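**Q** From the sequence below, what's the structure:
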Amino acid sequence: MRVMVRGTGGVAGATVLLIAAAAGPAASGDNGAPEGRDPVAVGTGGAVATVDPDATEAGLDILRSGGNAVDAAVASAAALGVTEPYSAGLGGGGYFVYYDAADGEVRTLDGRETAPAAMAEDAFLEEGEPIPFDEAVTSGLSVGVPGTPATWEHAQDAWGKKSLKKVMGPAIELADDGFVVDETFQRQTADNAERFADFPDTAELFLPGGAPPEPGTVLRNPDLADTYRTFAKEGTGVLEGEIGADIAETAANPPVAPDAEREVRSGLLSEQDIAEYGIVERDPTHVRYRGLDVYGMAPSSSGGSTVGEALQIMDTFDPAEAGDTGLRHVMLEASKLSFADRGAYIGDPAHVDVPLETLLSEDYARQRACRIDPDAAQEAPVPAGDVEAEEGCGGGDAADTPGTEGPSTTHLVAADRWGNVVSYTLTIEQTGGSGITVPDRGFLLNNELTDFEFEASESGQGGANLPGPGKRPRSSMAPTLVLSDGEPWLAAGSPGGPTIITTVLQLLVDRVDRGTTLPQAVEAPRLSQRNTAQTNAEPGFLGTDEEERLADRGHSFEELAEIGAATALEVGDDGVITAVAESERRGGGHAAVLRPRE
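**A** Sure, this is the predicted structure:
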């Protein structure tokens, strides 16, 4: 494994306004989660929150044995590779954000998948036209070099207290013994059953008897247990051996059922691509918001930059003057502007000159904020800003590249008794990734390369995120840490493709400006404005007085059944941790603390 260290030029320093909510923890309301899942846990000694009880308990077991937040995060992530294999696993990648209590620094790992060396800018074009998106998804062509193995190994080597073998233990046991299938897993399997059936190894693993497993049955994955054992012993060295060779061969020549009618394109991955993968240590993005320090993930992710830019724009408005509806209006308008800049400027910084320092600066935020009318919504899509301008509200052409990032992914948070905190988002892209399981290895391959723009738009937008050899596709993953007076206060993140950004933004605004508790902020009906004519809204928001008031300012809404599936934690002044997961979204998550508060 190669490790690269790169700075990002992120900046801090917005004018300190007020913090409208106290930083203390709050207990939850009624527990509406499915049996065996607790959406809120309050206590001390450490905490973990994930979308799955088995994964949360894996992390908690490591904390009990003296592990730290990094150990717990890797253990939980490995367990998610067993119980949430359609969202995470060795065949994918992600972004790891870590607060190190020993020196008070925030560090990040870019474990994003990379394109093969043979991938050119026109890789997703045929006769000059983009190939159908669904054909790109279920193909070897969409498979990038996995970054998750290097993420786990590097995090453990650099910051963990336990060995890789130790933290992989709970997941190995889980894969051997099996986990109980729930309704969410069955539904996700059923949604993918048609394409899973076209790949014999996928069908054998996830369609036992030719059908999705029934809720309440136990699903075992002994192949993954064996793969995990090998990885636990050898680390990323396995990618230079048989496992790496198997990944490359599976992507290059997908093993398709003889009777399948689906066209499955071959991929471009080579064994050398996999063996030469390098994780990147990056400086985090950093902005000041209402006197808090907000840290996120720098490009190749657009999460930290887009959330950070929106917060910087919002920080130019006084929440007390704006009022509740005005604050929500400004949030939607700031999101339009930051998404326009995301489309124009964000890509892999090793291949694209990303003006990150400008995008996160106070001066640029004021330039963008001057486009916001406090009483009327802008017509979307709005133009990207001019990063070369020193003043004014001018911009270029409107962004017209909606992007194709999938809605899957998973997020977890972890904290320990020493004050270390992790916010980690990992993924294989679409629910079910490429649909292709590596034979005898027990894990699905990603389809992350569909996050590239297949072609530049007529206006020239999207060029920053076109394919290229060794390039990392732009992501929306937004693992976030918030510090108050230099100490960890809040950690948050979500799955959901580009709605990840708006989910994290709304959660922060609700907790900081609107004075909700963290559980309330996670539960609140969500909005997602991504520089489109209509704002996506969950059913719980539609028909409310707030919708009517925002409609009076020119906003229109389109129903989206579910937006995001957050996990978060908050550390109170007394050291008490409130860990929060969803009670209903994606079937509900599970939060736990080492020593519950009675």
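
**Q** from here on, contacts and neighbour counts on C-alpha atoms
**A** Fine.

**Q** Relative to G326, how far out is A320?
**A** The gap separating A320 from G326 is 9 Å, by CA to CA, to the nearest Å.

**Q** no no, A344
**A** Using CA to CA, we find A344 at a distance of 27 Å from G326.

**Q** Tell me which of these two has more neighbours.
**A** Higher neighbour count among A344 and G326: A344, with 25 against 20, using other CA atoms under 10 Å.

**Q** Now do the contacts for the more buried one.
**A** Applying CA atoms under 8 Å, 6 or more residues apart in numbering to A344 gives the contacts 384, 399, 461-464.

**Q** Could I get the buried residue list for the helix or strand where it lies?
**A** Here A344 sits within helix 319-345, counting by DSSP states H and E. In terms of neighbour count (16 or more other CA atoms under 10 Å), helix 319-345 has its buried residues at 319, 326-345.

**Q** what's stretch 172-191 in contact with?
**A** 54, 79, 82-84, 86, 206-207, 211-222, 224-226, 228-229, 431, 586-587.

**Q** got the contact list for the residue nearest to the spatial centre of the chain?
**A** Nearest to the mean C-alpha position of the chain, by CA atoms, centre = their mean, lies M477 at 3.2 Å. Listed by CA under 8 Å, 6+ apart, the contact set of M477 reads 94-95, 297, 301-303, 425, 493-495, 497-498, 500-501.

**Q** Recalculate using a threshold of 7 Å.
**A** Residues in contact with M477 (CA atoms under 7 Å, 6 or more residues apart in numbering) are 301, 303, 425, 500.

**Q** Please name the spatially closest residue to the last one (chain neighbours excluded).
**A** Here the nearest residue to I500 in space, its sequence neighbours aside, is S494; by CA to CA, 6 or more residues apart in numbering that works out to 5.5 Å.

**Q** Where do the helices of the stretch 451-598 of the chain begin and end?
**A** Along the stretch 451-598 of the chain, counting by DSSP state H, counting those that start in this stretch, helices occupy 499-512, 518-523, 545-552.

**Q** another one to check against the first:
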Amino acid sequence: MTDEKKDPEKIPENEDLLFGGQVKPYEKSQKAVGCCRCTKKKLLILAVVLGMLLLYGIGLAIGLAVGLSRDEEEKPQKPEDVLEPVGAVVSDHEACSDIGRDILARYGTAVDAAIATLICNGVRTPHSMGIGGGCFMLVYDRHDKQTMYIDGRETSPKLMTELEYKNMTDYDVNARRIAVPGELKAYKEAHTRYGRLPWKDLFEPTIQMIRAGFPLSGATADALKYLVSINNDQYLTKFPGLCEIFCANTTTGEPKKAGDTILWPKLADTLQGVADEGVDYIYDSPLTNTIVDEIRKEGGILDISDFIMKYEVKTGNALEVYLDNSTLYTMDGATGGPIVALILNILKRYEWLDMNTLEGEVDFYHKLIEAMKFSDADRMRLGDPDFDNTTWILEKMRSEEYADILRTKITEKTHEKPYYTDATGSFGDLMGTSQVSVLSPYGDAVSVTSTVNWYFGSMIVSNATGIIWNNEMDDFDTDPARSTSVNRIEPGKRPRSSMAPCIVVDNQDNVKLVTGGAGGSKIATSVAQLIAKTLLLGMPLNDAVDSKRLHHTLKDNQLSLEKGFPEEIKRLLTEERGHRSSYSSSNIFSVIESILVDDKGALLAYADPRKLSGKASYMYTTVKQKS
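**A** Alright, predicted model coming up:
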């Protein structure tokens, strides 16, 4: 976005912008409020008109009364003006989507709306994300026709080594798993480049929400119940800071239920501090020393320099994939972006059978699975490019020529691991992840995937700030058998991720699709399925999101199917194509939040129903209908 677009005094050409069916006021625009100021001249004209009506009103009124009934029957009805969506925000919680929409209605940018929504999401879905974690943000600037990424991924502390990290069981939660958070730094970088509204304004709605107390969401309540169910009834008492906020009984560890009021005053104070003083309130202030001391007392090894000097946001041009009449933009580097790119590059050249037939569906899913298997083989070679030379694998994964070669290797039946590569590793699901998708009336778009990794990250809540810290160190390869992995632990390194925010733009530089998802190692494959179904197969957005998903990794050469995936397709994939498959035990396979603009320019935003608290909030304009 240009400086002209960032000017808060600049009012967009279309001032008749509405939200939620109501007119949204704007300080500089009386037209947006729907009122007018009468001048003396207008009052004089009005007086003359009223005088004429007084002179002729009686006769005219009688005439109208006589013919009123007949005229009303014969007169054609004037078409009513309609509301047409021109912008949207989709997130994992309805209150947060509404906050983002209201920011758009104040003529905030897509980035403004995304940041305000994310701040809220960290409060209403704190098991998934928050300012103690990290994110990947993709920003499309319609004016400059450019897409860039902002990498706010957490980094390994400078004192962290594989030796420090050893002897930790797979599901052990402790402070040594806390990586240096990058969430707030990414927000600040995005706002500096693309924001219009004051930084402080983006925090205010959520701060007010916390101070008033808010109901616990169903998704967070389910996460609490899950943690208790896989451990023991008193599990939450091991984490007094967390239990203080989310336990109905801090002695027994009984978690609060959906709808119970949450009070989180320390986080409200922290957000107020960040709103007033900027991100240095966390990263470079007297409070920083307190934060580090707290983490060290819990057994962590973060150092003051990890906050003050070490953490830096990365930015760069997005990875591009050319589809028919459109371009896909996604994250580059050790993310899920190259996986999505390779899968779609493989699939885009096929001419698909009729998807209304069983044969067509089976053929699509078989080819999709094979593309997943090839991409998973290459995924294990991805690592932080600042530490390992992974440029060659990234160039290969986004290469159309390479995809063409792989496409020739897809046969009517699947194969064992050696057919694809010698890759043997995979990494687990990131249970705590959240997606925000935004499309502004100006044509700009933002897709952000944010995470604290597992549910509630490290489970450790800062006593001084109320921040829930991530456990992102778990995303490194710590298995001694993979000691040569490019994803091994090194100080200051970013771990590999599956997160893959995506934006698709048509040949006229207009946003066509904004999407991304949560679901751990299933993120990239789920996002690729959504894009393939909507843009390659032409499936309506809601049908594509609602349809059951599948996922494949080479670790055990096993196909995982979402509960409810059609049994007949599963049978044919097994019996005719040779896939070993089973239904996932997880209640939530993955969650995709999307906004689609169809070929006629109609906008549809859709929140994945798998996360019940999600919502799409629209911004509207009034469309005048012809008489």
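
**Q** quick revisit: tell me which residue of structure 2 lines up with the residue nearest to I500 of structure 1.
**A** Counting by TM-score structural alignment, S494 of structure 1 corresponds to G517 in structure 2.

**Q** That match touches I523, doesn't it?
**A** Yes. With contact defined as CA atoms under 7 Å, G517 of structure 2 counts as touching I523 (5.7 Å).

**Q** For P198 of structure 2, see how far away the nearest residue to K570 of structure 2 once chain neighbours are set aside is.
**A** By the measure of CA to CA, 6+ apart, the closest residue to K570 of structure 2 outside its immediate chain neighbours is S581, 7.4 Å from it. Distance, S581 of structure 2 to P198 of structure 2, using CA to CA: 51 Å.

**Q** So for these two, which sits in the more crowded spot?
**A** Neighbours were counted for S581 of structure 2 and for P198 using other CA under 10 Å; S581 has more, 18 against 13.

**Q** Not counting residues beside it along the chain, what's closest to V40 of structure 1?
**A** V580 (4.6 Å).

**Q** now the strands for the stretch 151-300 of structure 2?
**A** With DSSP state E, counting those that start in this stretch as the criterion, the stretch 151-300 of structure 2 has strands at 214-215, 247-249, 254-255, 261-262.

**Q** okay, these, which one's buried deepest?
**A** Neighbour counts (mean count of other CA atoms under 10 Å) averaged over each of the strands of the stretch 151-300 of structure 2 peak at strand 254-255, with a mean of 23.

**Q** Distance from that one to the middle of the chain?
**A** Relative to the chain's own centre, strand 254-255 of structure 2 is displaced by 29 Å; criterion: CA atoms, centre = their mean, to the nearest Å.

**Q** which helices and strands does it pack with?
**A** Packing contacts for strand 254-255 of structure 2, counted by 3 or more CA pairs under 7 Å, 6 or more residues apart in numbering; DSSP states H and E, involve strand 247-249.

**Q** The strand it packs on - contacts with which helices or strands?
**A** With contacts defined as 3+ CA pairs under 7 Å, 6+ apart, strand 247-249 of structure 2 has these neighbours: strand 254-255.

**Q** can you do 10 Å?
**A** Applying 3 or more CA pairs under 10 Å, 6 or more residues apart in numbering; DSSP states H and E, one finds that strand 247-249 of structure 2 contacts helix 240-246, strand 254-255, strand 261-262.

**Q** Average offset of it relative to structure 1?
**A** Aligned to structure 1 and superposed, strand 247-249 of structure 2 gives a mean residue distance of 2.4 Å (mean CA distance after the TM-score superposition for structure 1).

**Q** which residues sit against that strand?
**A** Strand 247-249 of structure 2 is contacted by residues 224, 236-237, 240-241, 243, 253-257, 260-262 when judged by CA atoms under 10 Å, 6 or more residues apart in numbering.

**Q** next structured bit after the helix holding A344 of structure 1?
**A** Next helix or strand after helix 319-345 of structure 1 toward the C-terminus (DSSP H and E): helix 356-359.

**Q** rewinding a little: and of the contacts of strand 247-249 of structure 2, the nearest to A190 of structure 2?
**A** I262 (29.8 Å; CA to CA).

**Q** Quick check: the counterpart of that closest one in structure 1 vs M168 of structure 1, distance?
**A** With TM-score structural alignment as the criterion, I262 of structure 2 lines up with L219 in structure 1. Using CA to CA, we find L219 of structure 1 at a distance of 19 Å from M168 of structure 1.

**Q** next one: S76 of structure 1
**A** Applying CA to CA, the value for S76 of structure 1 to M168 of structure 1 is 9 Å.

**Q** Common neighbours of the two, please.
**A** Counting by CA under 10 Å, 6+ apart, the residues touching both S76 of structure 1 and M168 are 58, 62.

**Q** between those two, which one's more packed in?
**A** Neighbours per residue (other CA under 10 Å) separate S76 of structure 1 from M168, with S76 holding more: 32 against 26.

**Q** did I read that right, the more buried one in a helix?
**A** Yes. Assigned with DSSP: H, G, I helix; E, B strand; the rest coil, S76 of structure 1 falls within a helix.

**Q** That one: what's it in contact with?
**A** Residues in contact with S76 of structure 1 (CA under 10 Å, 6+ apart) are 48-50, 52-62, 70, 167-168, 170-171, 412-414.
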